[in-house]
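Student: Okay, sequence plus prediction incoming.
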Amino acid sequence: MRLAGKVCIITGAGRGIGKATALKFATEGAKVIVCDVTPEWIDETVREIRDADGEAMGFIVDVRDRESIARMVQSVVATYGRIDCLVNNAGIVRDAQLKNMTDEQFDQVIDINLKGVYNCTKAVVDVMLRQQSGVILNTASVVGLYGNFGQTNYAASKAAVIGMVKTWARELGRKGIRANAVCPGFIQTPILSSMPDRVLAAMEEKVPLGRLGRPEEIAATFAFLASDEASYINGAVIEVSGGMSL
């Protein structure tokens, strides 16, 4: 129960890494705020948490829409009086090689993966400053560290959220607020489910552990970073990839 009583907002919590993180935080005692754009996914995550005797609230939040974010934050503060952790996890991919990438593909990824992180963090930072405490966690990617074929937009967005974390760690650390990033490698999420088996096999071949990661393994890292056990970790960029960058 490392997160007992902590109020934690998770974006993109309806599926994949976000859902696994929401479930993990709940088992650690957190009051979980489940945010996503798909009502059915929100309801499912909230129901699973409550069925396991956890505490959760669900909100339809488009991270591009500051009004929907503000409504969620206002409701959370009205209910609990505080916000202890924000996990910026919402993200999309719109892959294409540079020569074929459209402005729409580029802008969609930047608006959600990068501007959405800014929007959500901006909405909670005043609450954390008043408390003189809080944790901001960004889902980045190994792609943001090393690049990837066909992912100009995605790599740019993930490299940028790493830069944001390092900046916030400097700006907010003395105010009691920690900021860190987690860089997953190849993780078994719905994004990968549409890929051919041969592509997945090639991915596994690149990983020294010989397998894809599980969303629960990323969730466990977030839970540690959100807890008081990580009280001296600030501005860190933690790769959770099975060693694929070695």
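Tutor: Yes, it's here. From a predicted model like this one, the values you see are computed outputs, not experimental measurements.

Student: all contacts plus neighbour counts: C-alpha atoms, from now on.
Tutor: Fine.

Student: Give the other helices and strands that the biggest helix by length in the chain contacts.
Tutor: With secondary structure taken from DSSP state H, the chain has its longest helix at helix 152-172. Secondary-structure packing of helix 152-172 (3 or more Cα pairs under 8 Å, 6 or more residues apart in numbering; DSSP states H and E): helix 103-109, strand 134-139, helix 142-146, strand 177-184.

Student: any idea how far the residue lying farthest from the centre of the chain is from residue 152?
Tutor: Largest separation from the mean C-alpha position in the chain: residue 99, at 29.4 Å (Cα atoms, centre = their mean). Counting by Cα to Cα, to the nearest Å, the gap from residue 99 to residue 152 is 10 Å.

Student: next one: residue 25
Tutor: 32 Å.

Student: quick one, which of the two is more surrounded?
Tutor: Comparing residue 25 with residue 152 by neighbour count (other Cα atoms under 10 Å), the higher total belongs to residue 25, at 31 against 20.

Student: and the comparison structure, right after this:
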Amino acid sequence: MNRFTNKVVVITGAGNGIGAAAAKRFSSGGATVVAADYVMDDVKKLAASLPSDRTFAVFVDVSDAKAVENMIAETVKRCGKLDVMINNAGVHVIGSILETTLDDWRRISAINIDGVVFGAKYSLPHLIKSKGCMINTASVSGLGGDWGAAFYCASKGAVANLTRAMALDHGLSGVRINAVCPSLVKTNMTKGFDAAVQEKFNERIPLGRAAQPEEVASVMAFLASDDASFINGACIPVDGGTTASDGQPKIA
């Protein structure tokens, strides 16, 4: 289904994981994809696998406001418009607030929070013109707390509530703003987990496994489609049922 033909989509963190899966999904639907990442080797490899006439690999450091502004301006100059902005770039830091450093906080907030703020600020004027939409990658860690991930939870909680607030502010302008909230996904960020950690996740996820990046990308594609025309301000768990639990242990 070419539901995204003639649509222009910008995806940050597109070099691997969820971002790469999203780039492939939107491209398969006919979109022109601007795949942006900090690691150019990754994003160039991705772009080489997609149609060359409607795929652009660009370098961007999402923690740099001017770089994000320039990326979006160049996209509109090159493609004529912007229809979908996907703020997906993110990093993880393990540890309690006592175990992590202020440098850790500055890094995670600069990418996970500032990166979304900058992407939103500079894309919104163009999305208002196109009556487009924005999709942010939050996390179930932004809907509830995790052990040993204080800074990550704080950053993803900010993304979730920023999404809701922006949806209120810009809905009347014709822009829908939503977020996906994955649990464990098989990406470069999580591939270092050992078997014991993976098994603990499997015990807590009702479907008994981690998500594939493509399963998150499919929700992004739905949210960007006309089928989701009345969905705005939603933070949708893509978690195999993890947040369906009240946290009590399985006893039977």
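Tutor: Ah, there it is. Owing to the predicted nature of the structure, the values given are computational and were not obtained by experimental measurement.

Student: Aligned to the residue farthest from the centre of the first structure, what sits in the second structure?
Tutor: Alignment note: residue 99 of the first structure maps to residue 98 in the second structure; criterion TM-score structural alignment.

Student: quick one: residue 182 of the second structure and residue 143 touch, right?
Tutor: No. With contact defined as Cα atoms under 8 Å, residue 182 of the second structure does not count as touching residue 143 (10.4 Å).

Student: how much does the longest helix of the first structure stray from the second structure?
Tutor: With mean Cα distance after the TM-score superposition for the first structure, helix 152-172 of the first structure departs from the second structure by a mean of 0.7 Å once superposed.

Student: So what touches that helix?
Tutor: With contacts defined as Cα atoms under 8 Å, 6 or more residues apart in numbering, helix 152-172 of the first structure is touched by 93-98, 105-107, 109-110, 113-114, 117, 136-141, 143-145, 147-148, 177-181, 234-237.

Student: Would you mind listing which of these are buried?
Tutor: Buried subset of the contacts of helix 152-172 of the first structure (neighbour count, 16 or more other Cα atoms under 10 Å): 93-96, 105-106, 109-110, 113-114, 117, 136-141, 143-145, 147, 177-181, 234-237.

Student: Which parts of the first structure are strands?
Tutor: 7-11, 31-36, 55-60, 85-88, 134-139, 177-184, 237-240 (DSSP state E).

Student: how about the fourth one: buried residues?
Tutor: Residues of strand 85-88 of the first structure classed as buried by neighbour count (16+ other Cα under 10 Å): 85, 86, 87, 88.

Student: average offset between that strand and the second structure?
Tutor: Once the two are superposed, strand 85-88 of the first structure sits an average of 0.5 Å from its aligned residues in the second structure (mean Cα distance after the TM-score superposition for the first structure).

Student: how far out from the middle of the chain is that strand?
Tutor: Put simply, strand 85-88 of the first structure sits 7 Å off its chain's centre (Cα atoms, centre = their mean, to the nearest Å).

Student: helices or strands next to that strand in the packing?
Tutor: If contacts are counted by 3+ Cα pairs under 8 Å, 6+ apart, strand 85-88 of the first structure sits against strand 7-11, helix 116-131, strand 134-139.

Student: how about CSV for those, with distance to residue 191 of the first structure added?
Tutor: What follows is those, written out as CSV (distance: least, Cα to Cα, whole Å):
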stretch, distance to residue 191 of the first structure
strand 7-11, 16
helix 116-131, 19
strand 134-139, 15
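
Student: for these, which one sits closest to residue 241 of the first structure?
Tutor: Of all those, strand 134-139 sits nearest to residue 241 of the first structure, with 12.9 Å by Cα to Cα.

Student: which residue is nearest the middle of the first structure?
Tutor: Central residue of the first structure (Cα atoms, centre = their mean): residue 89, 2.1 Å from the mean position.

Student: Quick check: that one vs residue 53 of the first structure, distance?
Tutor: In terms of Cα to Cα, residue 89 of the first structure sits 24 Å off from residue 53 of the first structure.

Student: thought residue 83 of the first structure was touching residue 124?
Tutor: Yes. With contacts counted by Cα under 8 Å, residue 83 of the first structure reaches residue 124, the gap being 7.4 Å.

Student: now for residue 89 of the second structure: what does it line up with in the first structure?
Tutor: Aligned by TM-score structural alignment, residue 89 of the second structure pairs with residue 90 of the first structure.

Student: And for the closest residue to that match other than its chain neighbours, the neighbour number?
Tutor: Nearest in space to residue 90 of the first structure, with sequence neighbours left out and distances taken as Cα to Cα, 6 or more residues apart in numbering, is residue 12 at 4.0 Å. Residue 12 of the first structure has 27 neighbours, counted by other Cα under 10 Å.

Student: unless I'm mixing things up, residue 12 of the first structure is touching residue 39, no?
Tutor: No. Between residue 12 of the first structure and residue 39 there is no contact under Cα under 8 Å: 11.6 Å.

Student: Alright, calling it a day.
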